[in-house]
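J.: Pasting the sequence and the predicted model now:
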Amino acid sequence: MIKGIAIASMENQLSLFDHSPEPSQKLQKLEMSRDQFIQWKKQIARHQQATRENHPQQTSLFDTINQFDPQGIDPFGLKQYATRFYDLAEMRLGQEGDPCIYFLIDNCFPLLLYIGETIHSNQRWRGGHHVEEYLKKYVQLNRKHGLEVLPALAFEWGAPEETRLRQKMEYSLIKKWKAPFNKENRAIWGHPFGE
C-alpha cells in the first residue's frame, strides 16, 4: 500500500513541474475579428496606395544602359496570373522559366501581399512555397468574415540572373511596398497567419 502512495505522489509531483501542455491542449493563435482584419488590410493598403501615387512611372524595363530598374515597377499594373500559374499552357513554353521578381496580390482590396524573386519562374512555387500556407490562411480568414478575395501573381521579367543582385532588388521592393507576408515587414504589420 505504501508503494502505491509513493507512486501516486511521484506522479503528482512530476505533473507539478511539467508545465508544457499536451499537444492537443496547446493554445492556438488568436484570430483577428472581422473589424481588426479589415483595419489591418486598410493600413497596408493606405501605405501601398501612397507608395503607388509617389511612384515614378515606368517607361521601359530597361534604361539607356540596359539596366533593370526594380524601383520603376508598379506591381498592380503588371499582367496577372492565377496562383497556380505553372499549370497554365502559356507558362509551359519554357522548361524552367526566366529570372523574375514576382508579386502576390489580392485584387479585391487591392493589396500587395508578398514580393519574391527567382531564377526559374516556372518552378518557383511548384512543389510548395511557404507563402502558399500564408495565402491559404488569408483566403480562409477572408471567407470566414464574408469578405471577397481574389489572389493573383504578377511577374516582372528581365531581372538579372545573378542571385545576389536579384535578392538585393527584391529586398528594396519589400522595404518600399511593405508587403505583409514578407518576414522583413512582420515588425510593422505583425504575423497573423502563422509559419
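T.: Nice, I can see it. Residues are numbered from 1 along each chain as shown.

J.: Every contact and neighbour count from this point should use C-alpha atoms.
T.: Will do.

J.: Please enumerate residues in contact with stretch 149-164?
T.: 61, 68, 73, 75-76, 78-83, 85, 98-109, 119, 139, 142-143, 166 (Cα atoms under 8 Å, 6 or more residues apart in numbering).

J.: helices and strands around the lengthiest helix in the chain, which ones?
T.: In the chain, taking DSSP state H as the definition, the longest helix is helix 34-53. With contacts taken as 3 or more Cα pairs under 8 Å, 6 or more residues apart in numbering; DSSP states H and E, helix 34-53 sits against strand 111-118, helix 163-177.

J.: mind listing what's buried in the first one?
T.: Applying a neighbour-count criterion of 16 or more other Cα atoms under 10 Å, the buried positions in strand 111-118 are L111, L112, L113, Y114, I115, G116, E117, T118.

J.: ok so, going back, distance to G190 for the helices and strands packed on helix 34-53 - can I get that in a markdown table?
T.: Supplementary listing: those in a markdown table, determined by distance: least, Cα to Cα, whole Å:
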| stretch | distance to G190 |
| --- | --- |
| strand 111-118 | 13 |
| helix 163-177 | 15 |
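
J.: Included below, for side-by-side comparison, is a second structure:
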Amino acid sequence: MAAEYQLSFLSEGDQKAAELSWVYNQTPTGDLSLGELQGWKQRVLEFQRSVRATPVVRQGTLFDVTATSDPLDALDPFHLPQRNAEFWRGCFDESGPPALYFVVDHELPLLLYVGETIKSNQRWQGEHDCKRYILNYIAAHRPHGLPVTVNIGFWPYAPCDRKTRQALELALIQRWRSPFNKENWRLWGTPFVGSRAPE
C-alpha cells in the first residue's frame, strides 16, 4: 500500500495540480480482484441509488411566482437514449447541439462520468482521458466474466453559454459523485485511470 497523501501549503491551483499528480501515481498495478471490483461498484451503486431516491432540495424565495424547471430535478442520466462509446466514428452532417453527456454502465446501473460539450457529435473525436478509463473499466471485468454495458447518453438541452453549461455539469458531478470525474477521485479512488498517455 502506498504512503498516505498529505496536504501541502501550496496555492489552490498548485495544490490541485499536486493532488492530480498524486492520484495518477496511486493507480494500482495489475488486475483488480473480483472482490475489489465488486466492492468498488457496490459502494458507487449504493450512493447513486440514494441520490435517485432523494429529491433535490432547493432554496425557495418569497418572490417565486412561477415554478421553473430545473434540470437537476428532471434530468435522469439513466433514461437517456443510449449510444455506443464509439459513436463519434460515424459520419455526421452537423456538429451537434450543446449537450451534457453521461457515461453509464447500464448493467447495474452506474453513472461513471458527466461531461459537457458545445458540439455533441464531435466531442469524443481525438484524445479524451475518459476513453481510457472506459477501456480500463471494461478490461477489469473480463478476467472475472462479469457483464458490463457501457454507453453514452446525451442530453441535448444544455445551455449554449459555456459558463452556465459548465456550472450545470459541475452540479451534476457533485450530485451523482460520478467516479471517473476527477472531482470525485479522492472519494472513490482511481482504479481505472491507468497510465497517462505520453505527452
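T.: Now that the structure is in, tell me what you want to look at. Quick caveat, the model's predicted, so the values are computed rather than measured.

J.: one step back: restricted to buried residues, select the contacts of stretch 149-164 of the first structure in ChimeraX.
T.: Selection of the buried residues among those in ChimeraX, burial being defined by 16+ other Cα under 10 Å:
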select :61,68,73,75,76,80,81,83,85,98,99,100,101,102,103,104,105,106,107,119,139,166
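
J.: In helices, which of the contacts of stretch 149-164 of the first structure fall?
T.: Among the contacts of stretch 149-164 of the first structure, DSSP H puts V139, N142, R143, R166 in helices.

J.: OK, contacts around the spatially closest residue to F92 of the second structure that is not a sequence neighbour?
T.: Excluding its sequence neighbours, the residue lying closest to F92 of the second structure (Cα to Cα, 6 or more residues apart in numbering) is N121, at 7.0 Å. N121 of the second structure is in contact with W88, F92, E94, S95, G96, P97, counting by Cα under 8 Å, 6+ apart.

J.: Where does N121 of the second structure fall, secondary structure wise?
T.: Using DSSP states H and E, N121 of the second structure falls within no helix or strand.

J.: Mind filtering the contacts of N121 of the second structure down to those shared with the first structure?
T.: Compared against the first structure with both residues aligned by TM-score structural alignment, their matches' Cα atoms under 8 Å, the contacts of N121 of the second structure retain W88, F92, E94, S95, G96, P97.

J.: Isn't the fourth one up against K119?
T.: So that's S95 of the second structure. Yes. Using Cα atoms under 8 Å, S95 of the second structure makes contact with K119 at a distance of 5.2 Å.

J.: Looking at these two, which has the bigger crowd around it?
T.: Between S95 of the second structure and K119, K119 has the larger neighbour count (other Cα atoms under 10 Å), namely 15 against 12.

J.: Pull the contacting residues for the more buried one.
T.: Here K119 of the second structure is in contact with S95, G96, P97, P98, A99 (criterion: Cα under 8 Å, 6+ apart).

J.: at 10 Å instead, please
T.: With contacts defined as Cα atoms under 10 Å, 6 or more residues apart in numbering, K119 of the second structure is in contact with E94, S95, G96, P97, P98, A99, P156.

J.: Looking at the first structure, which of these hold up?
T.: Retained in the first structure: E94, S95, G96, P97, P98, A99, out of those (criterion both residues aligned by TM-score structural alignment, their matches' Cα atoms under 10 Å).

J.: Trace the second one over to the first structure, please.
T.: Yep, that's S95 of the second structure we're talking about. Residue pairing (TM-score structural alignment): S95 of the second structure is matched to E96 of the first structure.

J.: Distance-wise, check its match relative to R126 of the first structure.
T.: Taking Cα to Cα, to the nearest Å as the measure, E96 of the first structure and R126 of the first structure are separated by 11 Å.
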